[in-house]
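Peer 1: quick one, structure for this:
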Amino acid sequence: MNLLKIRLIVLIERFKKVTAVADELGVKQPTISFHMRKMEEEWGTTLFELKTGKVLLTEAGRLLHHYAEQIDRLYTEAELRMLELQKNGLRKFVMGCTETANTAFLRGAWFASASEVADIQLSLVTGDNDRLHDLLPEGCVDLIVTGKPTSLPACNNLLLTEDPLMLLLPAKHPLAGSMNFTSISAYRLAQLPFILLEDSSLREALNAWEAAERITLSVRWTTDRIEQVLGAVEAGTYLSVIPSCCINGELLNGIAAIPLPGPPALYRMYAAWPHTSWDPQLAARMVSMIQEQAGKSTR
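Peer 2: Predicted structure coming up:
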């Protein structure tokens, strides 16, 4: 079974038409039919069946497709990585992170440390927790930093930090001048408009706090960009909640950050990467740099 046949069965499942597969591969239709017959001869079973003008996979074909899809995906990723290497002589290391992780760790000193890794090209992909966890087994990313641990058995999983959620409000807001933050009523917060960062793990931590306080915050707007959250708070329009690891003086211009009332609501951040990384030492080095930045964020 060569790579052409691997690609062929993936495309048959996708298009369900021999002509469409032939067009995609840039070959003639009889060539596709020939390889389909050869595949069935090689495996000694029927892989394809014709129904209502479509080519469908048999049960054996679906089993083979499961593995073929993974091989095709990995080979495509290898092609892209090798093209990058040929183009600029640098190996490509792809990191995936949520907007929360990006704000918390991948800034300032981290970029200075990462720039010392001179023999690679760094690529950063942002997305939500679930999407990044889907990319990891596909080989599209080498390392992810998200708000939830991975459940994949073939991956390393490391808790980076555990931070309390902080209330953001305009610096001139009456609550910002309170000398005793514990006296702030959670019920009073429920009467004010909030803008929240789109982060499922952040939402889960906040839901737990709301349940403990028996309130529901009035969320008027959500966004996946922290700059919009901070801009709306600074303008005096909304309040918000973010993990303490995301707070630094550069971002909080005209914004006050105080602890949420009641019991601490904790937000956890995790790093995950495959056991079979193409460069285990490089992956470990990247994780170490993020750990160091995470330590600074909690001080």
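Peer 1: C-alpha only now, for contacts and for neighbours.
Peer 2: OK.
Peer 1: chain center to the helix or strand encompassing residue 242: distance?
Peer 2: In this assignment (DSSP states H and E), residue 242 forms part of strand 240-243. Distance of strand 240-243 from the chain centroid (Cα atoms, centre = their mean, to the nearest Å) equals 19 Å.
Peer 1: just checking, residue 268 touches residue 159?
Peer 2: Yes. Proximity of residue 268 to residue 159 meets the contact threshold set by Cα atoms under 8 Å, at 7.2 Å.
Peer 1: looking at these two, which one has more neighbours?
Peer 2: residue 268 (19 against 16; other Cα atoms under 10 Å).
Peer 1: quick check: that one is in a strand.
Peer 2: Yes. The assignment for residue 268, made by DSSP: H, G, I helix; E, B strand; the rest coil, places it in a strand.
Peer 1: tell me, how many residues neighbour the residue lying closest to residue 199 once chain neighbours are set aside?
Peer 2: Leaving aside its chain neighbours, residue 199 sits nearest to residue 128 (6.6 Å; criterion: Cα to Cα, 6 or more residues apart in numbering). Residue 128 has 19 neighbours, counted by other Cα under 10 Å.
Peer 1: which residues touch stretch 256-269?
Peer 2: Contact with stretch 256-269 is made by 101, 145-148, 159-171, 176, 181-186, 201-202, 205-206, 208-209, 212-213, 243, as judged by Cα atoms under 8 Å, 6 or more residues apart in numbering.
Peer 1: apologies, that question was intended for stretch 227-246.
Peer 2: Residues contacting stretch 227-246 (Cα under 8 Å, 6+ apart): 100-101, 103-105, 163-171, 173, 192-197, 202, 223, 251-255, 266-267, 294, 297-298.
Peer 1: still on that earlier bit, so the residue nearest to residue 199 is in contact with residue 96, correct?
Peer 2: No. With contact defined as Cα under 8 Å, residue 128 does not reach residue 96; the gap is 9.5 Å.
Peer 1: also this sequence, please, to line up against the first:
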Amino acid sequence: MNILKFRMLLLIERYKKATIVAEQLGMKQPTVSFHMKKMEEEWGIKLFEYKAGKIILTEAGRLVHHYAQRIVAGSDEAMARVRQMKRYGRGSLVIGCTDTALDALPDPPWLTLAASREEPLYHVRTGEHEALMDMLDEGRLDLLLTAQGEPESSRYQMQTILESPLALFVSESHPLVYADGQLGGVHLTAYPYLMLEDRSVAEAMMVWEAEQGLSLQPQLYADRCALLIDSLRRSQGIAILPEAAVAKETPGLRRLPLPGRAPLWRLQVLVPKQHWNLPLLGQTVERLRQG
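Peer 2: As a prediction, the model looks like this:
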């Protein structure tokens, strides 16, 4: 079944009318009906049924639709990247990056793009680990920067490119800045805890809390360090973040040592073992490690 038929299947599911599908594809309605019949012949099973004047996918049709989404998305992605290669005369990579990883990268390679036309053309996609992992599995990402630990699939290699201890962050006028004596974990429970909504940080925090024999109760969740930093400046809250994710000279903010043994937060890069341009992928990973 060619890509046109897969695309047609997606449109049938969306619009449920052969006339509208025909308009979207720039063809006549009988042509759509002809291809629908051919699809059922190719698969050897009924894919469509009519109910109240609408075309509804059968169970088999929904199964094919599930894979058609990936096939069409992959085809569109390939066409877009080939067009870019023709236009710019250089290869490109699509990099997935969790929000915390993006904050922690000291010198990502895509920052050099403005200085040199010899560099690859980078596309950076940010989001939550699970969504980015799905994109990597589907081939829509070339590599993924995350801190979520070992991948479930053996299709990928993982390399640690950065290690950073967790640290305590407060406003520069916070009472803890002026506290006498050594800071203990119990002192932190007196203040609102602003938590970074990042699974890798949460897992490291669970280890630290167990060692300290306490449990901090979050009063605010945020998925970006910048949001927490802005909230810290305006309150007497506390946040525990990877040191690397916060610039050393951040106005209005103070970094304090975390009581006890500060757990390490590790930033890793996941790369597929098989790739269309392994040399370019390896070059990018090496530059990330050196950065």
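Peer 1: skipping its backbone neighbours, what lies nearest the alignment partner in the first structure of residue 267 of the second structure in space?
Peer 2: Counting by TM-score structural alignment, residue 267 of the second structure lines up with residue 269 in the first structure. Counting by Cα to Cα, 6+ apart, residue 269 of the first structure lies nearest to residue 147, which is 4.5 Å off, once chain neighbours are set aside.
Peer 1: so what's that neighbour up against?
Peer 2: Here residue 147 of the first structure is in contact with 98, 101, 129, 199-202, 267-270 (Cα under 8 Å, 6+ apart).
Peer 1: at 7 Å instead, please
Peer 2: Contact analysis of residue 147 of the first structure by Cα atoms under 7 Å, 6 or more residues apart in numbering lists 129, 201, 268-270.
Peer 1: and it, how far from residue 63 of the first structure?
Peer 2: 34 Å (Cα to Cα, to the nearest Å).
Peer 1: what's the answer for residue 2 of the first structure, then?
Peer 2: 17 Å.
Peer 1: again, but for residue 237 of the first structure
Peer 2: 55 Å.
Peer 1: ok, residue 142 of the first structure next?
Peer 2: 27 Å.
Peer 1: more neighbours: which of these two?
Peer 2: Taking neighbours as other Cα under 10 Å, residue 142 of the first structure and residue 63 compare with residue 142 leading, 23 against 12.
Peer 1: which helix or strand contains the nearest residue to the more buried one once chain neighbours are set aside?
Peer 2: Using Cα to Cα, 6+ apart and skipping the chain neighbours, the partner closest in space to residue 142 of the first structure is residue 94 (5.3 Å). According to DSSP H and E, residue 94 of the first structure maps onto strand 91-97.
Peer 1: circling back to that earlier point, OK, contacts around the residue nearest to residue 142 of the first structure?
Peer 2: 122-124, 141-143.
Peer 1: could these go into JSON lines alongside distance to residue 50 of the first structure and secondary structure?
Peer 2: Below are those laid out as JSON lines (distance: Cα to Cα, whole Å; DSSP: H, G, I helix; E, B strand; the rest coil):
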{"residue": "122", "distance to residue 50 of the first structure": "46", "secondary structure": "strand"}
{"residue": "123", "distance to residue 50 of the first structure": "44", "secondary structure": "strand"}
{"residue": "124", "distance to residue 50 of the first structure": "44", "secondary structure": "strand"}
{"residue": "141", "distance to residue 50 of the first structure": "38", "secondary structure": "coil"}
{"residue": "142", "distance to residue 50 of the first structure": "40", "secondary structure": "coil"}
{"residue": "143", "distance to residue 50 of the first structure": "42", "secondary structure": "strand"}
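Peer 1: closest one of those to residue 54 of the first structure?
Peer 2: residue 141 (35.0 Å; Cα to Cα).
Peer 1: number of residues surrounding the closest one?
Peer 2: 23.
Peer 1: mean shift between the strand of greatest length in the first structure and the second structure?
Peer 2: Criterion DSSP state E: the longest strand present in the first structure is strand 155-170. Compared with the second structure after fitting, strand 155-170 of the first structure deviates on average by 2.4 Å (mean Cα distance after the TM-score superposition for the first structure).
Peer 1: helices or strands up against that strand?
Peer 2: The elements that strand 155-170 of the first structure packs onto, with contact taken as 3 or more Cα pairs under 7 Å, 6 or more residues apart in numbering; DSSP states H and E, are helix 226-234, strand 240-243, strand 255-259, strand 266-274, helix 280-297.
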